[in-house]
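Engineer: from the sequence below, what's the structure:
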Amino acid sequence: MRRVIIPKTGPGTPGPLLLTRSPRGRMLLMARQPDGTIGCWDVASGEELWRVTDDSISFSLTVVRLPQGRTLLASGGEDGVCRWDALTGEPLPGNLCPDRTIWSVASGTVHDGRSILVGAGHDHLVYRWDAMTGEPLGTPLSGHGFCVKSVEVITLPDGSTMIASGGEDAAVRRWEAISGAPFGAPLNGHEGQVLSLASVTLADGRILLASADSDGVIRRWDAITGEPIGRPIHTGAWAFQFAVIIAAEGPCLLAAGGDRLIRRIDLLTGALIGDPIPGVGVAAARALDGSTMIATSAYCGDITVQPLH
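Structural biologist: Just a heads-up that it's a prediction; the model follows:
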């Protein structure tokens, strides 16, 4: 695909962004714009497909894939969680957790085929919902001493589902998605707030969980055993947005940092790959032709989508 530039709307910096493939294989970019809207663009043409008002003032976006083939976009922000049809922008009724701040959202599927949404609450709780109906899945999960800043949903080899959460208490906690029971002990080692989480399945079957804190340290863990993988990665700048890709050299992490640079990190070795890319936001997805597309947003600038070389 060619390089496409999405002009920002209004003064300021674009907010969270993501790339995804539609059920028919079309690459879509979704992003919060400085004018308080969320838009969706066709990456191949740069055409804007829809735009909605962001009532939640979102900090995080996630795509939800429903069993029937429908795709949703969900946002977490200052007024809970909002949901839209990802292809049309049609809203689903009702904010989830209205009047509560949700710092991060993530989605996944549980063993009975249902799609779930998970939210990181400012009130130190982890929330779970049925992604389609918006109904809560049990009581919120309590364990973090302070507000929860990041969440990730992980499908395990036995078909069960894990939730990982990171908080201001510097801990990464793991939970069984359905029962809400703790999954092992907390993962300790960070000293700052755990702001970002991402996971990837390795070639040997292990699931790697990456976590980044407000001190600019990225740690890697075996998601199931909780054992650390390699040494901490010191970037010097806190990372507030992650994207994971499977490149020719193996799994890589794209980390957008507070110094307005995006670092590409080999998740197996912890080594930096190439020079940092200027930008304050990052997203990535695999195109139908097997290439990896990357979206980056510039500080007070536009969003660029292009193949990652």
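
Engineer: could you use CA atoms for every contact and neighbour count after this?
Structural biologist: Will do.

Engineer: surely residue 17 is in contact with residue 282?
Structural biologist: Yes - with contacts counted by C-alpha atoms under 8 Å, residue 17 reaches residue 282, the gap being 6.8 Å.

Engineer: what do these two both touch?
Structural biologist: Here residue 17 and residue 282 have residue 295 as joint contacts, going by C-alpha atoms under 8 Å, 6 or more residues apart in numbering.

Engineer: of these two, who's got more company?
Structural biologist: residue 282 (29 against 26; other C-alpha atoms under 10 Å).

Engineer: buried stuff in stretch 100-119?
Structural biologist: 100-110, 115-119 (16 or more other C-alpha atoms under 10 Å).

Engineer: again with stretch 83-101
Structural biologist: For stretch 83-101, using 16+ other C-alpha under 10 Å, the buried residues are 83-87, 89, 91-92, 95-97, 100-101.

Engineer: so of the residues you listed, which ones are in strands?
Structural biologist: Secondary structure from DSSP state E places 83-85 of the buried residues of stretch 83-101 in strands.

Engineer: nearest to residue 45, of the residues you listed?
Structural biologist: Nearest to residue 45, judged by C-alpha to C-alpha, of these is residue 85 at 20.6 Å.

Engineer: next, the structure of the following sequence, for comparison with the previous one:
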Amino acid sequence: MVRSDDGGPIRLHFPHPTRLRRATFSPEGRRVRAALLALILTTIPVAAQELRGHGGPVRAVAVSADGAFALTGSFDQSAILWNLATGAADKVLRFHQGAVNAAVTVNGLGFATGGEDGRIALWRGDAAEPVRVIEGHKGPVAALAVSPDANAIASASWDETVRVVSLNDGAVRVLEGHKGPVNGVAFAPGGGIVSVGYDATLRIWPLGDGPAKVVTLPAPLNGVVVAPDGEIAVTAADGRLRLFAPDGEARGEIEIGPTPLIALALSADGATIATGGLRGQVALIDRRSRTIRATLVGPGLPVWSLAFLPDGKQLLSGGADRLVRRWNAVTGEHIGSVVPRAGEDVLAAFQGERGAQVFRACAACHTLTPADGNRAGPTLHGIFGRRIATAPGYAYSDAFKRLDIVWTKETVAKLFEIGPNAYTPGTKMPEQTIGAAEDRQALVDWLEKVTR
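Structural biologist: So this is what the prediction gives:
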């Protein structure tokens, strides 16, 4: 059910709702869904400071150079172009086969999106189709960056590579070395590349040929930005923001919270860093003083994406609640009539249980109860005894559907012993393993208890 801004329901009636749900991710189903989404977007009264329309968590946000428009990408496989002055959706863009994981502004062109399908789409103005498609990755694209001169685009992928493509002549440079999904990429002021990944490394690639400088950190890394003066900031799964000189020398760290940081943005002037995590709170950090200037309190759900408006005075956040919220980046106050409340840590009740501690790395993508539904991954409620790729309402890849696995304590443990890519080829999960047998056992014993 869709609700209007005053809380009243808007009921939309369509024939054969069960058939429609089953067809949502078929080619025809995507066309039907696009039509329904467009209808919903034109039916709901406009709330200029809160952008509603996505049918899944908002994974990516980018703002145009003039601050007039935003492009958002979602796990619902769509991108939406928003008019920020009115809060209205100008266009629903459907191209990627899978989640839209990344979005970035390309000056002089428009926007670029990167998807689970490994492709990058370039969009100009109000075009309903991409003006250019860049292919080459063999895994999902997790992050995008555009060079300062707007002549090249870099992409980070779960295929363990970074690809740098010239927008002038199409020349491609492939950067290899990460041993796991690459989650973040950025251009350095001098033209070099910086990347971070699940292998807990920060890699600084020179402008020309040559090996990267590798900085190994204590936890997997989820995002990276580079300031105009070359300083590097990275976010990690241990809830810490770390800062480095352009050559990789450590310059300190800031503890944001106990849960993984999964969203990161930098204001255009480099003065303010914003980072968000699993519990829905966003920290605004003064980069020069290394202090948390304000904390934006959201609804307690994961914040997947952040983007500053060009003047650095406002910030957009996208998260698991399917909304894009607008914030005053100076005061930390939410803009608009909605007053979000911080949610509870669902794992707080299991303090001291080893299985719950191991599960924290999974909480960004999986819920435990039917009421919380699916996120980037399906809910784990009722997982034991369930055949693979059968959780209701989740869009599985075709490769995943062909696997012959029933989830038991043994098969779940095996998944994390040898890794998703080896055990479940075609999976959307990032590559990850749990090395200690006792930790795997603690996880499955705990899951058996809490997912019934």
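
Engineer: OK, contacts around the alignment partner in structure 1 of residue 287 of structure 2?
Structural biologist: Applying TM-score structural alignment, one finds that residue 287 of structure 2 aligns to residue 223 in structure 1. By C-alpha under 8 Å, 6+ apart, residue 223 of structure 1 lies in contact with 206-209.

Engineer: residue 146 of structure 1 now?
Structural biologist: 122-124, 167-169.

Engineer: so which of the buried residues of stretch 100-119 of structure 1 are in strands?
Structural biologist: Per DSSP E, the buried residues of stretch 100-119 of structure 1 map to strands at 102-109, 115-119.

Engineer: who touches stretch 21-36 of structure 1?
Structural biologist: Stretch 21-36 of structure 1 has contacts (C-alpha under 8 Å, 6+ apart) with 8-20, 38-44, 53-54, 57-58, 69-71, 87, 285-288, 295.

Engineer: for stretch 154-170 of structure 2, that is, sorry about that
Structural biologist: In contact with stretch 154-170 of structure 2 (C-alpha under 8 Å, 6+ apart) are residues 114, 118, 137-147, 150-153, 171-187, 195, 430-431.

Engineer: and the aligned partner of residue 49 of structure 1 in structure 2, how far from residue 110 of structure 2?
Structural biologist: In structure 2, the residue matched to residue 49 of structure 1 (TM-score structural alignment) is residue 131. Using C-alpha to C-alpha, to the nearest Å, residue 131 of structure 2 is found at 10 Å from residue 110 of structure 2.

Engineer: between those two, which one's more packed in?
Structural biologist: Comparing residue 131 of structure 2 with residue 110 by other C-alpha under 10 Å, the one with more neighbours is residue 110, at 19 against 12.

Engineer: identify the residue nearest the equivalent of the more buried one over in structure 1 in space, chain neighbours excluded?
Structural biologist: Using TM-score structural alignment, the equivalent of residue 110 of structure 2 in structure 1 is residue 28. Spatial nearest neighbour of residue 28 of structure 1, excluding adjacent residues (C-alpha to C-alpha, 6 or more residues apart in numbering): residue 42 at 5.0 Å.

Engineer: looks like the one you found contacts residue 20 (just checking).
Structural biologist: No - under the contact definition of C-alpha under 8 Å, residue 42 of structure 1 does not touch residue 20, with a separation of 10.3 Å.

Engineer: who has more neighbours, the two?
Structural biologist: The residue with more neighbours, out of residue 42 of structure 1 and residue 20, is residue 20; 21 against 18, by other C-alpha under 10 Å.

Engineer: show me the contacts for that one.
Structural biologist: Residue 20 of structure 1 is in contact with 27-29, 63, 284-285, counting by C-alpha under 8 Å, 6+ apart.

Engineer: so which of the residues you listed persist in structure 2?
Structural biologist: Contacts conserved in structure 2 for the contacts of residue 20 of structure 1, counting by both residues aligned by TM-score structural alignment, their matches' C-alpha atoms under 8 Å: 27-29, 63.

Engineer: what segments of the stretch 151-300 of structure 1 are helices?
Structural biologist: In the stretch 151-300 of structure 1, no helices are found when defined by DSSP state H, counting those that start in this stretch.

Engineer: any chance you could map the strands in the stretch 51-200 of structure 2?
Structural biologist: For the stretch 51-200 of structure 2, the strands defined by DSSP state E, counting those that start in this stretch cover 58-63, 69-74, 79-83, 88-93, 100-106, 110-115, 120-124, 132-134, 141-146, 152-157, 161-166, 172-176, 182-187, 193-197.

Engineer: so what's the residue count around residue 274 of structure 1?
Structural biologist: Residue 274 of structure 1, neighbours per other C-alpha under 10 Å, totals 9.

Engineer: and residue 196 of structure 2, what does it touch?
Structural biologist: Counted by C-alpha under 8 Å, 6+ apart, residue 196 of structure 2 has contacts 182-185, 202-203, 221-224, 234.

Engineer: then residue 226 of structure 2?
Structural biologist: Here residue 226 of structure 2 is in contact with 186-189, 232-233, 266 (C-alpha under 8 Å, 6+ apart).

Engineer: spatially nearest residue to the counterpart of it in structure 1, not counting backbone neighbours?
Structural biologist: The equivalent of residue 226 of structure 2 in structure 1 is residue 153 (alignment by TM-score structural alignment). The spatially closest residue to residue 153 of structure 1, leaving aside those adjacent along the chain, is residue 163, at 4.7 Å (C-alpha to C-alpha, 6+ apart).

Engineer: from residue 200 of structure 2, how far off is the residue most central in space within structure 2?
Structural biologist: Centroid-nearest residue in structure 2, with C-alpha atoms, centre = their mean: residue 59, separated by 3.8 Å. For residue 59 of structure 2, the distance to residue 200 of structure 2 equals 22 Å [C-alpha to C-alpha].
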